[in-house]
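Visitor: requesting a structural model of the entry that follows:
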Amino acid sequence: MDPEAPRRRTWRHWNALLHRDLGYLAVGLTLVYAISGLAVNHMADWNPTYRKQVEVRQVAPFDPALAEAELVALAQVRLGLPAPQASHQPNAESLHLLYPGGRSAKVDLPSGRTVVEGLAPRPVLYAFNRLHLNAPKGLWTWIADAYAVVLAFLALSGLLVLRGRNGFLGRGKWFVAAGAAVPLLYWLLVGMRKG
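Guide: Now for the predicted structure:
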């Protein structure tokens, strides 16, 4: 055999090559989905997309005897806020102004002390979570679908990268079985009961 002749590439060579290159390509999206997934999994503990902003403002006291509409107009001017989506007076000494997106202003009429609350997007997590939950739709749906296909390929091609004792037919089959057993057992033991 001529040592300078090109070697014939086997399917294992092409599998390893594709597995390596698609793996590199998938790193960025994998990190987006992993970080967002961790954040969204703990929504009961915090808001992973927005952070709460609270600002206390002090303005001149209001006359509680004024009608609600007059109080709202006066509060807009004094606080420099736009017209609220809704307002209400829970009692004679308070005025609440409600805005879209969870923003609000709670005015203590006798003192003029106002607490303005709102939500601000978390710089990186907002973008990651929007992508993870497919909020953009359209082209992003196709990108996410292609990524899912690449992940499936990586999982299956990874089974065939190594041969022998450390390959799939050696110790690999036990890891695959354990990985498949985790979601299956969880669903059978816990998931089905939760509906």
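Visitor: CA atoms for contacts and neighbours, from now on please.
Guide: Will do.
Visitor: now Val182: how far from Val32?
Guide: For Val182, the distance to Val32 equals 23 Å [CA to CA, to the nearest Å].
Visitor: another one to check against the first:
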Amino acid sequence: MKITNRSLHRDLAYFYVGLIIAFSFSGIILNHRQDWYPMNYTYENKPFTLEIPSEEKQLTKGYITEKTKDVGKYDGHRVRDGKIRVYFKNNIIFDADATTGKGSIEYKRKVPIIGHSMYLHKSTNNFWIWYSDIFGVAMLVIAITGVLIPLGKKGFKGRGWKLAVAGMLFPLLFLFLFA
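Guide: Okay, here's the model as predicted:
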């Protein structure tokens, strides 16, 4: 089997089409995560009051774990700007006023498929990092072989180089003007 520029481009694109689509969707969503974040949307919200001890230093992991054992498995907490936030396993969060203890429990979950594909974008698993690096190299090969496929006035020597330069200007302008 003869490996040509066109066959290499085509076969890599076929192999990675699923990952290209998943990364495209999750990348767009990550760009707009302040508007909609499918990694954790609230599907239920219940009022809850946590009995607050007389001194803030008594608000310890042990104290909170004891007082919230019916809510879920404790995963961490913080007190900041007069608010307390308690994190539980399984995407449960309690937010309340740190002086009164009145607040609500939010039960969260991922949006199916889209929320899960975002995990691929954010994963720090060693296997996934290596696979993503290989994917990145494959994307470079796909881009380079794609540039080299067409010939003639619509090829890289014709108008292709102008489009490539224009396409490179946008990220460079962004880096210089906004980063």
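Visitor: any idea what the TM-score is?
Guide: The TM-score (TM-score structural alignment, normalised by the length of the second structure) is 0.70; 160 aligned residues with a CA RMSD of 3.8 Å.
Visitor: list the contacts of Arg109 of the second structure.
Guide: By CA atoms under 8 Å, 6 or more residues apart in numbering, the contact set of Arg109 of the second structure is Met39, Asn40, Tyr41, Thr42, Tyr43, Asn91.
Visitor: what is the equivalent residue in the first structure for it?
Guide: Superposed on the first structure with TM-score structural alignment, Arg109 of the second structure falls opposite Ala120.
Visitor: any idea how far that match is from Ala26 of the first structure?
Guide: To Ala26 of the first structure, Ala120 of the first structure is 30 Å away according to CA to CA.
Visitor: and the strands in the second structure, which stretches?
Guide: Along the second structure, counting by DSSP state E, strands occupy 41-49, 74-80, 83-88, 92-97, 102-109.
Visitor: need the winner for burial among the ones you listed.
Guide: Mean neighbours per residue, mean count of other CA atoms under 10 Å, is largest over the strands of the second structure for strand 92-97, with a mean of 22.
Visitor: give the other helices and strands that that one contacts.
Guide: The contact analysis (3 or more CA pairs under 8 Å, 6 or more residues apart in numbering; DSSP states H and E) places strand 92-97 of the second structure against strand 83-88, strand 102-109.
Visitor: can I get the ones you listed in JSON lines including distance to His77 of the second structure?
Guide: Shown next, in JSON lines, are these (distance: least, CA to CA, whole Å):
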{"stretch": "strand 83-88", "distance to His77 of the second structure": "4"}
{"stretch": "strand 102-109", "distance to His77 of the second structure": "13"}
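Visitor: so which of these gets nearest Leu8 of the second structure?
Guide: Checking those against Leu8 of the second structure by CA to CA gives strand 102-109 as the closest, at 40.0 Å.
Visitor: and the angle for that closest one with strand 41-49?
Guide: 150 degrees (axes from the mean of the first three to the mean of the last three CA atoms, to 10 degrees).
Visitor: in the first structure, which helix is the longest?
Guide: Looking across the first structure with DSSP state H, the single longest helix is helix 11-41.
Visitor: pull out the buried residues from it.
Guide: Within helix 11-41 of the first structure, the residues scored as buried using 16 or more other CA atoms under 10 Å are 15-16, 19, 22-23, 29, 32-33, 35-37, 39-40.
Visitor: residue contacts, the spatially most central residue of the first structure?
Guide: With distances taken as CA atoms, centre = their mean, Asn129 lies nearest the centre of the first structure, 2.3 Å away. Applying CA under 8 Å, 6+ apart, we find Asn129 of the first structure in contact with Ser36, Gly37, Val40, Pro48, Thr49.
Visitor: does the fourth one really touch Asn41, like I thought?
Guide: No. Contact criterion CA atoms under 8 Å: Pro48 of the first structure and Asn41 do not qualify, at 9.1 Å.
Visitor: and for Gly115 of the second structure, the neighbour number?
Guide: Look at Gly115 of the second structure: counted by other CA atoms under 10 Å, it has 19 neighbours.
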